[in-house]
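J.: Sequence and predicted structure, then a few things I'm wondering about:
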Amino acid sequence: MRTARMLAGKSLGLLSTISALALTLGSAYAQDAAAPEPETGIRDIVVTAQKRSENLQDVPISVTAVSGESLGAAQVTTLQALQGTIPNVQIDNFANTPQTAVFTVRGIGVIEPDPYAGNTVSIVVDGIPQFFSMGALLDLYDVDRIEVLRGPQGTLFGANTTGGVVNVVTAQPTGEFGGFVKSAYGNYDRFDLSGSIEAPLVKDLLSLKVAGIHTQRKGWVTNVVDGSDLGRKNLDAVRAYLRLAPDGSDFDATLQGEYVNARNGSPIVINGSYRGEAIFEEPGVDGMYPSPCISGGQCRAPKKYYGANNSVPDISNMDTYTGGLTINYRNTPIGDLTSITGYKKFKLVEYTDQDGTPEFKNDTYRRTRGWQFSQELRSNIAVNDDIDLLIGGFYLKTHYDHIQAYRLQFAAPGLLQINLQDQDNYSISGFAQSYWQVTDRLKLQAGIRYSHEKTESTPSLETSIGNPAGSNYTGIGNTVIGAFTTGGTESWDNVGWKLGADYDLGDRRLLYASWARGFKSGGFTGRVGVPADGSEPFDPETVDTFEVGVKADFLDRRLRTNLAIFYTNYRDLQVAQIYFDSTTSTQGNRILNAGKAEIKGFELETTAVPVEGMTLRASLAYLDAKYKTFAYIDPLSGAALDLQGYRLQNAPKWNASFGANFVVPLGNGAELVTDVNYAYTSSKYYTAILDTPRSKIQPTHLVDGTITYYPAGRAWSLGLWARNLLDSRYISTVYDSPGYGGIAGYAPPRQFGGTATFNF
């Protein structure tokens, strides 16, 4: 109760501050609320953040929307390219598992690459949540928009959304003939070809649409072993829709499917070890490059990127199949019905040189297969003129099996560990969200969701000794020196909710406040080193977020300012720990439930159109994310540590951006559109509980730009684009394992090229 009173007091204090600010702004720019909406200024953006189509400025959530047009102009082909451009959102990957998405929103994010750890930020594609973070760094093509929702979204989107939701909406069929073809060429021999075509099969009834992309490039890291490039990419994807929409009917159905074929180079591990550590290699010996962390402190990226792979095939192959069926039936006796059925299956095979040196020290073969099936059924019901109700149910079933063959040549020649993971999960939930228009200006909302989840896990580990040359990944013929199987079955029940109020100040200004509770599922550790790692489940984590904000347009919609202030109480947060078990001389892995963390901050986003043809945008975000209570035993020293005040992982204190877009008329309807964007992210700690110097990522400054020519009618266009225009060199990820070494990854260098697009 004392905690609840403290939280409520902090929330009320923030609410008073933001209310005073909003009322002051409203008085300073008061206009006639009944005046017609001007045709000039900032355009409205329609989003589905609350599972219904609404104007972004009417949604009482901190949400950023990025249009498909903006993504296309900047030649963005993956979600990771948005890193640094969205307030309080980090989009990364782990160096040795680049296919795994690491999304962190407001300091809450992914802690482990393997599926057993789950997600805290849900990636939703056309209404279907993506359970697996493997493959969730989506390849973007023919996208309508991306909506990034910050804060717990458990009421409408379910478990594992304690950080937020990334809602990807692809360009759906329209029932009209049309399409486009787009090609791009850039440095590192990058070549992209994408396009779509839609053709009505039966006019005003049935339409078929097909979209696809091919993208390829060389890697930007040079292998010191043979001079080859590391990190190449080669991907093909195709997505098809069949839409049934009878003219004049309240019924429509869309069946869609996608296949993605990725044939990339193996993960790049940059050796970031110190002298004296297990995988350190002296620079210059056998062509070894200097470790970017060799100074003994914070790692620094060099001007030229070098790595090493001498022991594994250069392979990271992934095949993904997805299917979905969305049915809408409006104006039924029980409201507007929506059914969304989804299925996804994937297989990932990759090899990784884990030491990143010209010597054979250790490497892995990893194979993961997984599938998911989901079903959501919901109804939007207009109870009366003042009350709307969204009610529904959701079911999710998932399975994955995983093999990791880990050759530890540095520990003993021929030493091999084979970890098998086999896990099943299911979740079922019911939810309801209500909206009550109390007065013409005041609206209240209340939502609740009950969830039941169950996990069955049976991981195992076999350790053997074989050929000293270490050529065996199967273990066949080796001498087994240890083996065990562990795991268990556990289920959890949870009730999450959201309470909120928003007040229309008039003149397109909205003040809102909310209290949301979300949770992340519990589970079992799958990548085990000792039986105890996987025998006991880790508990769910719970988040309470209090948020107040204002969304306001001024000056005849030529200035838009959106501000959100939040306070989060984070309990039983899950933290990944890799440790050394002295009794068995084995490396172990486990998920800890830390005590509590406190997260507070704000997001400010502004857009201005001072004159026609000029759009300015800026954002500023602040994040204070620290442990409040965490009694931690250091596995290296055995010392008991109090980590109160330590910063959370992947949670930079400041994040800012500034952009400008200019539309220059060239006569006869032709236009030249230029866009430039600067993004700043302050320093952060990455995958190290103790906030060690080696785990610290330096502040980053990135500049992107585009220039595009459109003739009258925009039937075609030609463009130039550049990302990281100043060619700044940065470390993007570091895993710090004291005594063993550091595993680092480099951020992309400057990329540039040209595009040509034809619309029909």
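T.: In hand now; what should we look at?
J.: switch to C-alpha atoms for all contacts and neighbour counts from now on
T.: Fine.
J.: surely residue 265 meets residue 228?
T.: No: taking C-alpha atoms under 8 Å as the definition, residue 265 is not a contact partner of residue 228, at 11.1 Å.
J.: So which residue is dead centre in this structure?
T.: In the chain, the centroid-proximal residue (C-alpha atoms, centre = their mean) is residue 103; its distance is 3.4 Å.
J.: Which strand or helix spans that one?
T.: Remark: residue 103 resides in strand 97-105, with elements defined by DSSP states H and E.
J.: how about the helices of this protein, start to end?
T.: 2-28, 68-73, 154-157, 531-535 (DSSP state H).
J.: I'd like those as CSV, with distance to residue 747 appended.
T.: Supplementary listing: the helices of the chain in CSV, determined by distance: least, C-alpha to C-alpha, whole Å:
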stretch, distance to residue 747
helix 2-28, 37
helix 68-73, 20
helix 154-157, 32
helix 531-535, 33
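J.: Put this next to the previous one:
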Amino acid sequence: MKSPSSINPLQAFLLSASLAALSTQVAAQRLIEEVIVISNKQADGISTQDLPASVVTFNEAALKQAFTVDLVDIGKMVSNAELNNVGTYASYPNFFIRGMGVNGSTRTNDPKVGVFMDGIYLGYNAGALASTFDVEAVEVLRGPQGTLLGRNVTGGAVLVKSKRPGDEFGFRIEADVGNYSATEVNASIEGPLSDRIFGKVAVIKMDRDGYFEDNNGGTVDTSIYPAGMPDTDTGDKVGMDLTIIRPMVRFELSDNFEATLIAEFLENNTGSANSQNVAHNCRPIPGVDNRDIVCGQGSQFLAQTTWGYTPPDDKYEINHDLIGYTDLETSSFVLDATWDLGHGIVTTIAGYREVEYNSSTDFDGTPFTIFHFNDNKEEQEQTSIEVRYSSTFSDRFNFVVGVNSFDQDYSIGERRNFFIALNSATYSETEHETFGIFGEANISLTDALDITVGGRWTKEEKSIDIGILGSCELDFSSCTNNTSNDKDWSDFSPKVAATYRFGDDAMAYASWTRGFASGVFNARAATLDAVGPTDPESVDSFELGIKTSFLDGRGFLSLAYFMADYEDLIMFVNNPCDDCGASLINFNAGEAEISGFEAEVQFQATDNFRLDASIGTVDPEFTSIKYFDANADGVVDDKDNQLARTWDFQKVAELSYSVAGMYDFELAGGASMLARVAYSWRDDYMTDLYNKPWLQQESFGLLDASLTYTSPSEKVRVSVYGKNLSDEEYFDYAADVGALDSARWGGAPRTYGVRVSYQY
């Protein structure tokens, strides 16, 4: 949904480009710097410009200039990527890359975009990169990355590296105030503890009121519901009360051995998710025979028809009868050790993380009890270790080999308060073990031609003990309808790539890789048959790319075309359930083909002006439906194939792009100013498997801008900034509420603030 003040893409581009006119210099001395990627595990490292893959990397300077707060802000700058929160649960990310992701909040549905924090895969994404303060680099990899990174990254991966302690004493503090009573105070201090031991502590504190206000708004038709509008509690959602403490110690035990211990303690206490009821008259979907699947029992339970309720017109006004809460606590420990043997480097990364996530949320977004999640409780614990060897003994042949293991246990207690009277609960415990052996070798056949071959063998085991929804006590103390199931899978995922260099400034590459995602259980099963697991999902991905620098290093261009064939695609759908509101079903939908194009350009046009841009297209299509009754007629046949091929994938914008212009200039006395204007765009996309039009997100664009003063000593910075300055209206997620109604979540309004920082 576009606001009246929205800015079109051409205007945004011209606004960024117009900054160049402020400069009178023609010949630029600044060059586009090379950034070493953190996903490649070769000992010598490789820059973004030389990596034969579609990747976007942000260093610390880029994160500061864009005033990024979390991964959501980073996602706006990456085409063909949606790095948003799930919506239905606060503080819980849900990422899509190249059309692949999990459009829901069922924890047993493994993410298809892997998140790696300081080399550790996160089995539970809650709290993933809640702040970019004191982060050295963030990397977004598009496409399957299973060879080096491992499990369930059939869509892509996001890697984050914390800034390590330096050799000298230093500290940094920044304070931020903004609208919605936002305050942020961050600080870090680092320095030597002895000749070979260096320490650092970073502390992050963020507070903010919610963007959405509950004022008991909207109307109720008293001819339908004589009691009128219920008088419920009021307040704002979703606020923020975030504290992160990140201590780390780096040991240089010898000239050849270094180890860093990183800990992080996070606590975030917010309100529940900001669901807003969608006003509509439920309409059948063309080609879908069963109206109950689409509208829910003939739609007689809709808030509009049962109580005559009409939601508030204001995008940022809601009306809930349950205020709710979200309490998140995480603790993590990472040991990153490297040992240089002369002929190669041995790296060990070991990690432990625990998560406690408690929440209570008004799912339906109305002042009536249609569908609530009351007092849900989740706990997760994971351990992992990876040991690898990267060779350094040859300029023409290098390789990396390694082993890793990942174990996680998690429990989920979920309560549903459904349509006033019905209260039901489910409780499950899941164990998950993964072991992998991987390797990748790069061979320089000539000075211009390199061949890369690699592969990973993976063994996974999963088991679940579950009390079926409706069979458990509301305090999760016992269940009467229990079942247990377990399954194991093994897979070999190969990779082949060729790189050809055209001199020092350009290269072309072609790659083929296979990705693997293990089958999933269903922690929200309403019947024994729905527990699962599904079969695994696999993908064969082919990519062609060109990367080149131009104008003597002042510009860099990256182009990539990809085509991926998915088999046994894992998806889910919410079907109506008389006793529980919605019955979630996991299934292997069939086969799909996803193709598209990506381009990134960085151009230092003059000494003072720089332009960054990213554009991507995605074209996904079902090619064969095996187990998905698309038209809901009770039979899976060719009619389902024909219908599904006309549908858009969920949360996939066919066109996305971003453009940013930065202009800096000197002031008297050696101070400087930096102006930045950025615009990002997403085409319209569907949020529902059945492509329900009332759940569609219309095309939207977001305009950000900032102005930063830097003192002559470069120790003091003062900035004013704004995000979504045109106050564009959009949402992060939308869904049916128990097949009875519809709601949408999220979408930040215009925000602005002032930031002051001091660095020594």
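T.: Nice, thanks for sending it over. This is a predicted model, so every value here is computed, not measured.
J.: matching residues in the second structure for the strand holding residue 103 of the first structure?
T.: Aligned by TM-score structural alignment, strand 97-105 of the first structure falls on residues 89-97 of the second structure.
J.: Tell me how many other residues surround residue 752 of the second structure.
T.: Per other C-alpha atoms under 10 Å, the neighbour tally for residue 752 of the second structure reads 19.
J.: Quick check: it touching residue 178?
T.: Yes: between residue 752 of the second structure and residue 178 a contact is recorded at 5.5 Å, counting by C-alpha under 8 Å.
J.: Any buried residues in stretch 346-365 of the second structure, and which?
T.: Residues of stretch 346-365 of the second structure classed as buried by neighbour count (16 or more other C-alpha atoms under 10 Å): 346-365.
J.: What of stretch 365-376 of the second structure?
T.: By neighbour count with 16+ other C-alpha under 10 Å, stretch 365-376 of the second structure contains the buried residues 365-376.
J.: closest to residue 108 of the second structure among those residues?
T.: residue 376 (15.2 Å; C-alpha to C-alpha).
J.: which residue lines up with the closest one in the first structure?
T.: Under the alignment (TM-score structural alignment), residue 376 of the second structure maps onto residue 366.
J.: Can you get me a residue count around the residue nearest to its match when sequence neighbours are not counted?
T.: Residue nearest to residue 366 of the first structure in three dimensions, not counting chain neighbours: residue 404, with 4.5 Å by C-alpha to C-alpha, 6 or more residues apart in numbering. Residue crowding around residue 404 of the first structure was assessed by other C-alpha under 10 Å; the count is 20.
J.: show me what contacts residue 593 of the first structure?
T.: Listed by C-alpha atoms under 8 Å, 6 or more residues apart in numbering, the contact set of residue 593 of the first structure reads 538-539, 541, 572-575.
J.: which one of these sits closest to residue 381 of the first structure?
T.: Using C-alpha to C-alpha, residue 541 comes nearest to residue 381 of the first structure of the contacts of residue 593 of the first structure, at 32.4 Å.
J.: which one in the second structure is aligned with the closest one?
T.: So residue 541 of the first structure corresponds to residue 537, using TM-score structural alignment.
J.: residues touching that match, list them.
T.: The neighbourhood of residue 537 of the second structure, defined by C-alpha under 8 Å, 6+ apart, consists of 516-519, 566-570, 588.
J.: Now which residue in the second structure aligns to residue 240 of the first structure?
T.: Counting by TM-score structural alignment, residue 240 of the first structure lines up with residue 247 in the second structure.
J.: so what's its match closest to, chain neighbours aside?
T.: Residue nearest to residue 247 of the second structure in three dimensions, not counting chain neighbours: residue 201, with 4.2 Å by C-alpha to C-alpha, 6+ apart.
J.: measure the one you found to residue 442 of the second structure for me?
T.: Between residue 201 of the second structure and residue 442 of the second structure the computed distance is 38 Å (C-alpha to C-alpha, to the nearest Å).
J.: try residue 490 of the second structure
T.: For residue 490 of the second structure, the distance to residue 442 of the second structure under the criterion C-alpha to C-alpha works out to 26 Å.
J.: what number of residues lie near residue 43 of the first structure?
T.: Counted with other C-alpha under 10 Å, residues neighbouring residue 43 of the first structure total 9.
J.: To clarify, my last question referred to residue 291 of the second structure.
T.: The number of residues near residue 291 of the second structure, taken as other C-alpha under 10 Å, comes to 17.
J.: go on, residue 51 of the first structure?
T.: Residues contacting residue 51 of the first structure under the criterion other C-alpha under 10 Å number 13.
J.: give the contact list for it.
T.: residue 156.
J.: Show me what it lines up with in the second structure.
T.: Under the alignment defined by TM-score structural alignment, residue 51 of the first structure corresponds to residue 41 in the second structure.
J.: And residue 489 of the first structure, what's its match in the second structure?
T.: Residue correspondence to the second structure (TM-score structural alignment): residue 489 of the first structure is matched to residue 486.
J.: Nearest residue to that match in space, please, no chain neighbours.
T.: Excluding the flanking residues, the one nearest residue 486 of the second structure by C-alpha to C-alpha, 6+ apart is residue 463, at 3.9 Å.
J.: Next one: the one you found relative to residue 429 of the second structure, how far apart?
T.: Counting by C-alpha to C-alpha, the separation of residue 463 of the second structure from residue 429 of the second structure is 8 Å.
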